[in-house]
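[1] sequence? don't have it. structure:
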């Protein structure tokens, strides 16, 4: 009988020890971490039209193109410690004539009205920079005297010219603080001739 009671005590002790260990292993670990999420929005502009030609959707020229907010991918700059590189999403649209064609033997050109403007950066001891390119990597410059030819019209049958814009740039050290929400804005001027 004594042996049986001792066996029960040992079994009970082992059960309690096993339950105790199980409880220690399964104890939850509570922690809190933060995540910053962001959205950007712009009230759409009215469609832009000069009468002779207008901006239209690249994939559906029956629809007017209304500029939308693009995104900027920000990554560490492998060449400049503490700096960041910038790359924008593509903005794609087309220039479309109304009832006529773009004029034969004339260029369709573009230029920046001013340098790309940044807003929202909270540390501006150094200046960020961005280059906007159109078409096949042609960098746009400021001013009509520096207009870049996007396409030379040959023949009198062209009524739609696709345009793809992309931006690349840098945020040097001391031009930003981590967590900054910022925008880059550019005004691009397009010149095209329609008719004879």
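    In hand now; what should we look at? Computed from a prediction, not measured in an experiment: that's the story for all the values here.

[2] from now on I want contacts and neighbour counts done on CA atoms only, so please keep to that.
    Fine.

[3] what about the residue lying closest to residue 184 once chain neighbours are set aside, how many neighbours?
    Distances taken as CA to CA, 6 or more residues apart in numbering place residue 118 nearest to residue 184, at 4.5 Å, with adjacent residues excluded. Residue 118 is flanked by 15 other residues according to other CA atoms under 10 Å.

[4] now do residue 23
    Residues lying near residue 23 (other CA under 10 Å) number 11.

[5] then residue 152?
    By other CA under 10 Å, 15 other residues sit near residue 152.

[6] that one and residue 139, how far apart?
    Per CA to CA, to the nearest Å, residue 152 is found 17 Å from residue 139.

[7] touching, residue 93 and residue 163? I think so.
    Yes - taking contacts as CA atoms under 8 Å, residue 93 lies within contact range of residue 163: 5.5 Å.

[8] the two: which has the busier surroundings?
    It is residue 93, of residue 93 and residue 163, that has more neighbours when counted by other CA under 10 Å, with 22 against 17.

[9] ok, and here's another one to check against it:
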């Protein structure tokens, strides 16, 4: 019996995954179900969210003086590509129409601007006004597939160094160890995502 789009979406949201992936926040999973989101998108959001948990918890443990909105980062990672429900062609190819569309979609569903912004800013980490939270969402969106972006990492290192008072090179070495470890599971996360179709 062929799985229905709803079955595939439920599996993308609920299957344990390998490596085991944390579930998305309940409010996000409910939103994706209500939107009949592409199963591939749900799987991708889970992978990025899972990496974001590791990143933000590492920052909390290693930089306790740095106030980071953990819930904001996790919501941002879990919804950063939600605009691809309206632009599913951007799941399989390039495009940025999903960014503003995602923010507007979240706003239209009653989410506050402080949370909806991540959908629009996750690719704009080079903006001078970018926050540490936005840098963490952007980093999670790269390292989940073991993509390293030196300029993005430099921005994050500067923020960490400013908060800790340690030298940037010390912060870089610590962050590099974390990102290398997270990147080592990229193949399995990519395989999990690839199990699900772009279209339901």
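    Looks like it arrived, so ask away. These numbers come from a predicted model, not from an experiment.

[10] need the TM-score from the superposition.
    TM-score of the superposed chains, computed with TM-score structural alignment, normalised by the length of the first structure, equals 0.24; 83 aligned residues with a CA RMSD of 5.7 Å.

[11] distance check, the residue nearest to residue 184 of the first structure against residue 185 of the first structure.
    Taking CA to CA, one finds residue 118 of the first structure at 6 Å from residue 185 of the first structure.

[12] circling back: for the residue nearest to residue 184 of the first structure, which three-state class applies?
    Under DSSP: H, G, I helix; E, B strand; the rest coil, the three-state class of residue 118 of the first structure is strand.

[13] can you list the buried residues in the longest helix anywhere in the second structure?
    Longest helix in the second structure, counting residues (DSSP state H): helix 39-62. For helix 39-62 of the second structure, burial by neighbour count (16 or more other CA atoms under 10 Å) applies to 39-53, 55-56, 59-60.

[14] which other helices and strands contact the strand or helix carrying residue 131 of the first structure?
    Assessed by DSSP states H and E, residue 131 of the first structure sits inside strand 129-134. Under the contact definition 3 or more CA pairs under 8 Å, 6 or more residues apart in numbering; DSSP states H and E, strand 129-134 of the first structure sits against strand 138-139, strand 160-171.

[15] which among these is found nearest to residue 24 of the first structure?
    Closest of these to residue 24 of the first structure is strand 160-171, at 49.1 Å (criterion: CA to CA).

[16] ok, then the element right after that closest one?
    Next along from strand 160-171 of the first structure, by DSSP H and E: strand 183-185.

[17] quick check, residue 169 of the first structure in contact with residue 139.
    No - taking CA under 8 Å as the definition, residue 169 of the first structure is not a contact partner of residue 139, at 12.0 Å.

[18] need the residues touching each of those two.
    residue 131 (CA atoms under 8 Å, 6 or more residues apart in numbering).

[19] state the helix or strand in which residue 21 of the first structure lies.
    helix 2-25.

[20] report all helices and strands that the helix or strand just after that helix contacts.
    Proceeding N to C from helix 2-25 of the first structure, the next assigned helix or strand is strand 53-56, under DSSP H and E. Strand 53-56 of the first structure is packed against strand 91-97, with contacts defined by 3+ CA pairs under 8 Å, 6+ apart.

[21] moving C-terminal from the strand it packs on, which element do we reach first?
    With DSSP H and E, the next secondary element past strand 91-97 of the first structure is strand 107-112.

[22] which strands and helices sit next to that next one?
    strand 148-152, strand 188-191.

[23] return the most buried member of those.
    Mean neighbour count (mean count of other CA atoms under 10 Å) peaks for strand 148-152 among those, with a mean of 18.

[24] run the angle between that one and strand 160-171 for me.
    Orientation of strand 148-152 of the first structure against strand 160-171 (axes from the mean of the first three to the mean of the last three CA atoms, to 10 degrees) gives an angle of 150 degrees.

[25] for strand 148-152 of the first structure, packing partners?
    Secondary-structure packing of strand 148-152 of the first structure (3+ CA pairs under 8 Å, 6+ apart): strand 107-112, strand 138-139.

[26] need the winner for burial among those.
    Stretch with highest mean neighbour count among those: strand 107-112 (a mean of 21; mean count of other CA under 10 Å).

[27] what number of residues lie near residue 99 of the second structure?
    When neighbours are counted by other CA under 10 Å, residue 99 of the second structure registers 24.

[28] and it, how close does it get to residue 182 of the second structure?
    From residue 99 of the second structure to residue 182 of the second structure the distance is 25 Å (CA to CA).

[29] same thing with residue 114 of the second structure?
    27 Å.
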